[in-house]
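Novice: Whatever this is, show me its structure:
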Amino acid sequence: MTRSSSRPLGPRYAFVVAGVVFVALLVSAGLRSAPSVMMLPLEESFGWRRDTVSLAAAIGIFLYGLAGPFAAALMERFGLRRVLMLAISLMASATALSLFMREPWHLVATWGVMTGLGSGAVANVLGATVINRWFKTNRGLMMGLMAASGASGMLVFLPFLAFLAQSGGWRPIAITVSIACLCLLPLVFWLVPERPADIGQRRYGATEDEPAAAAPVGNFFTATLRTLREAARTRVFWFLFATFFVCGFTTNGLVGTHLIAFCGDMGIPEVQAAGFLALMGIFDLIGTTSSGWLTDRYDPRKLLAVYYGIRGLSLVYLPYSGFSVGALTIFAVLYGLDWIATVPPTLRLANEAFGDAKGPLVFGWIVAGHQVGAATAAYFGGFMRELQGTYGLAFTVAGLTAILAAALALLIDPAHDRRAGRLQPA
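Specialist: Below you'll find the predicted structure:
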């Protein structure tokens, strides 16, 4: 690995690594949001029903979540940079291959299976791994910034992708996403070392040298499942898993996949609808970064309860809002402020319960719950639209589940599992 003399900034080089990973997460978020603007163009080009396109999106979201914990284990075994470059290459290949699709199963294979597996390694679990490796302090704030990259991905990509969809159909979208992925490869190769010690540095905020990380032993697949089995014996894991399931159900699964189509049903053009998603992105960048700052200072359970409560009320409000510009602006602001604001407090609770070493891997399984919820909502939204001719009930149901999650968040208590002997002492 390159010696420290070629890496400027000292411990602050951690921010360079975080910046590159932020960009990677941003592009991955743009890829995952692309099906929402491709839905109507694919319907027009191939005559595919919305539940067909929703199925491909749901499979991609599901594999995105399922791949996370295995990606975290692979990063420990084979190196973060290697796994990240492989994942980005898979994302670029999948979107490029989709240019040749003719049948629905081609959509499922490329935008479902391949992009799901690739983007699963370029997700929140990547942010958690990088933050734990490179930062001793300010973790909540930095994880807030990483989580906000999803909002920034919408902010950067969606209006432009919607413009491409409206003027040229779905193919320019696939080309754009593929090129963006390819541009990431040299950044990761040159600027992302494995750990601070590899360039003669400490974690940001560390005041003394720390022992080298132990090399993983045994089969990584078995170790990943063993971590799940151990975590599944605790009550805190299932509360975190359930609330994050709802988080996925109420964000990228439903709103991220179907809001543009819902607006289209109400007579709002794609570019204008994507503009509201971009407005959400602006406010989520504010809200999630602020959530990271708050997570460093306040009880994360109470923060989660507030976030899920606000989200639930905003989703229940949307179908009855009238879809005027003013009403959609109010929704975009309220909903946007806590789109992914749940990530920093959820990661903090996972680290507090399972420790810095296992925390990111357990968090990967919790993120898998998020994506199972998102996949469920992606298909549920399309199914309800075909069944009822409207998305109204799907959004109302999602709002009610978020209100339930607000109550569940207050029941999260790692100390309960420690008293029962299911967790190691803090």
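
Novice: going forward, measure contacts between C-alpha atoms and count neighbours the same way
Specialist: Will do.

Novice: got the residue ranges for the strands in the stretch 151-300 of the chain?
Specialist: Read by DSSP state E, counting those that start in this stretch, the stretch 151-300 of the chain holds no strands at all.

Novice: helix, strand or coil for F323?
Specialist: Recorded secondary structure, F323: coil (DSSP: H, G, I helix; E, B strand; the rest coil).

Novice: from what I can see L55 touches A377, true?
Specialist: No - counting by Cα atoms under 8 Å, L55 does not reach A377; the two are 10.3 Å apart.

Novice: for comparison, sequence B:
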Amino acid sequence: METVQQQYKFSKPLIIMLIGSAFILALSLGVRHGFGLYLVPMSHEFGWSHQVFSLAIAIQNLFWGAVQPFTGALADKYGSKKVVAVGGVLYTIGLLLMAISSTAWLLDFSVGIIIGLALSATSFSVLLSAVGRAAHPSKRSMAMGIASAAGSFGQFIMLPTTLLLLQHIGWSAALVVSAILVALIIPLALTLNAPPYHVPKSLKNANAPELSFKQILNIAAHHKPFLWLALGFLVCGFQVVFLGIHLPGYLIDHGFDASTGTIFLALIGLFNIVGTYSAGWLGDRYSKPHLLMWLYGIRGIAIIAFLLLPLSIWTVYAFGVVMGLLWLSTVPLTNGIVANMFGVKYLTMLSGVVFFTHQVGSFFGGWLGGLNHDMTGNYNMIWGCAIFLSFFAVAVHYFVNEEAVVDD
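Specialist: Purely as a prediction, here's the structure:
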């Protein structure tokens, strides 16, 4: 019989997996979050409108989301280690191609398709599902929160590093350096070896049938709380990609230099460490849907306050701190709800399904931001959409619960 002490203790393989996942997420998301810093220098060099770069990022997010369920299914079947290693290879190739992208179609192919596919294998859905599968159910949200928080440190480190590279060696050479760093994901994939946690037989429903991929997808497609959860995650994608890609340009439009936007994004990365860990800790103790309602509501209030207050370096940084606390706090909570609903056997695939809606939102947040700016010279319409969607997400998560649909 498993003791209470054993339930609450992370095994050595799980600790190694947490460390490896943190470094992989730090590299994968740290480089990816720095893409917004390339918008201005690449657009200026090749005479592109903001929409050209924005569309490439939008394609990346849409492609990332569209293939995520399939990448998740492969990880569920063949193991996260192999999928992440292949993702590291693709990510490296994509960055090297981006470094020589002088045309819109090559930018769409490298940043949009190749890196989009790579991110589906080296980001949250695959890695947090692997961590969640190996953790005790009572500590699952916390384990996911730890991996997310540590991975967020990559955004804090990589953003100022990317800015320094851009200033001293130029955007193309900076991408080559990023490719070399991302190649480290390939050997780091070997750390993803922790065995899945097995619920003791005495706690299992002996009569529970084994379900196929098709059956579990059919159940999920007809489970309304799961569909509401997926719809709510769309809002997260819209907001984080709009801010991550366009806020540096928004600040430049208002007379700030590039370093202000970089510090803003770095503050998001730093305080995201606190936010994601806290969300994981709270998710093991309180209702995850209710926590998500609070997170989205506070996001909306923060955006309104940022727009109404006089724009200064201090309001920019304060906004970065607040949004950092709320940035990816949704991820361990959302994945935790999916795990509670359907168990961990198909967690990567089902998290990928939910994540697809996140990336649909990301597509529109990235693309419409650039389109709005090119047509009007400002981002007013997109700011309004971001505020509306915050409160839409609050309403949507009212209909979400985390009751088990199938046995873990």
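
Novice: Provide the TM-score value for the superposition.
Specialist: Put the two chains on top of each other and the TM-score (TM-score structural alignment, normalised by the length of the second structure) is 0.90; 394 aligned residues with a Cα RMSD of 2.6 Å.

Novice: ok so, going back, neighbour count winner among L55 and A377 of the first structure?
Specialist: Higher neighbour count among L55 of the first structure and A377: A377, with 29 against 22, using other Cα atoms under 10 Å.

Novice: Give the aligned equivalent of that one in the second structure.
Specialist: Alignment note (TM-score structural alignment): A377 of the first structure maps to G365 of the second structure.

Novice: Kindly report the same for T288 of the first structure.
Specialist: Checking TM-score structural alignment: T288 of the first structure goes with T276.

Novice: What number of residues are in the vicinity of the nearest residue to its match once chain neighbours are set aside?
Specialist: The shortest distance from T276 of the second structure to any non-neighbouring residue, by Cα to Cα, 6 or more residues apart in numbering, is to S329 (4.3 Å). Counted by other Cα under 10 Å, the residues lying close to S329 of the second structure total 27.

Novice: again, but for V360 of the second structure
Specialist: V360 of the second structure has 24 nearby residues by other Cα under 10 Å.

Novice: The helix or strand where it lies against the first structure, how far on average?
Specialist: Assessed by DSSP states H and E, V360 of the second structure sits inside helix 347-376. Superposed on the first structure, helix 347-376 of the second structure shows a mean distance to its aligned partners of 1.0 Å (mean Cα distance after the TM-score superposition for the first structure).

Novice: Can you check which part of the first structure the next helix or strand after that helix sits on?
Specialist: Proceeding N to C from helix 347-376 of the second structure, the next assigned helix or strand is helix 380-397, under DSSP H and E. Per TM-score structural alignment, the counterpart of helix 380-397 of the second structure in the first structure is residues 392-409.

Novice: What are the buried residues along that stretch?
Specialist: 392, 394-396, 398-409 (16 or more other Cα atoms under 10 Å).

Novice: Likewise for stretch 61-81 of the second structure?
Specialist: Here stretch 61-81 of the second structure shows 61-76, 79-81 as buried, counting by 16+ other Cα under 10 Å.

Novice: what sits up against it?
Specialist: Stretch 61-81 of the second structure has contacts (Cα atoms under 8 Å, 6 or more residues apart in numbering) with 82-83, 112-113, 116-121, 125-127, 130, 189-193, 345-353, 355-360, 362-363.

Novice: chain center to the match of helix 380-397 of the second structure: distance?
Specialist: 19 Å (Cα atoms, centre = their mean, to the nearest Å).

Novice: Could you do stretch 79-94 of the second structure as well?
Specialist: The answer for stretch 79-94 of the second structure is 17 Å, by Cα atoms, centre = their mean.

Novice: same deal with stretch 87-106 of the first structure?
Specialist: The answer for stretch 87-106 of the first structure is 21 Å, by Cα atoms, centre = their mean.

Novice: Output the residue interval of the second structure matched by that stretch.
Specialist: By TM-score structural alignment, stretch 87-106 of the first structure lines up with residues 87-106 in the second structure.

Novice: Selection in ChimeraX covering whichever of the contacts of stretch 61-81 of the second structure are buried, please.
Specialist: Typed into ChimeraX, the line below selects the buried ones among the contacts of stretch 61-81 of the second structure, using 16+ other Cα under 10 Å:
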select :82,83,112,113,116,117,118,119,120,121,125,126,127,130,189,191,192,193,345,346,347,348,349,350,351,352,353,355,356,357,358,359,360,362,363
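
Novice: ok, the residue sitting nearest the centre point of the second structure to I113 of the second structure distance?
Specialist: Residue closest to the average C-alpha location in the second structure (Cα atoms, centre = their mean): F124, at 5.9 Å. Going from F124 of the second structure to I113 of the second structure by Cα to Cα, to the nearest Å gives 18 Å.

Novice: do S329 of the second structure as well
Specialist: 27 Å.

Novice: P187 of the second structure - nearest residue in space that isn't next to it in sequence?
Specialist: A85 is the one closest to P187 of the second structure (Cα to Cα, 6+ apart), at 7.3 Å.

Novice: show me what contacts I216 of the second structure?
Specialist: Contacts of I216 of the second structure (Cα under 8 Å, 6+ apart): Y346.

Novice: Tell me, how many residues neighbour the aligned residue in the second structure for Y317 of the first structure?
Specialist: Y317 of the first structure maps onto A305 in the second structure, with residues paired by TM-score structural alignment. Residues lying near A305 of the second structure (other Cα under 10 Å) number 13.

Novice: what does the one 3 residues further on give?
Specialist: As a burial measure, L308 of the second structure scores 9 neighbours (other Cα under 10 Å).

Novice: if I look at it, how far off is L247 of the second structure?
Specialist: 16 Å.

Novice: Quick check: A402 of the first structure touching Y308?
Specialist: Yes - A402 of the first structure lies in contact with Y308 (Cα under 8 Å); the separation is 5.2 Å.
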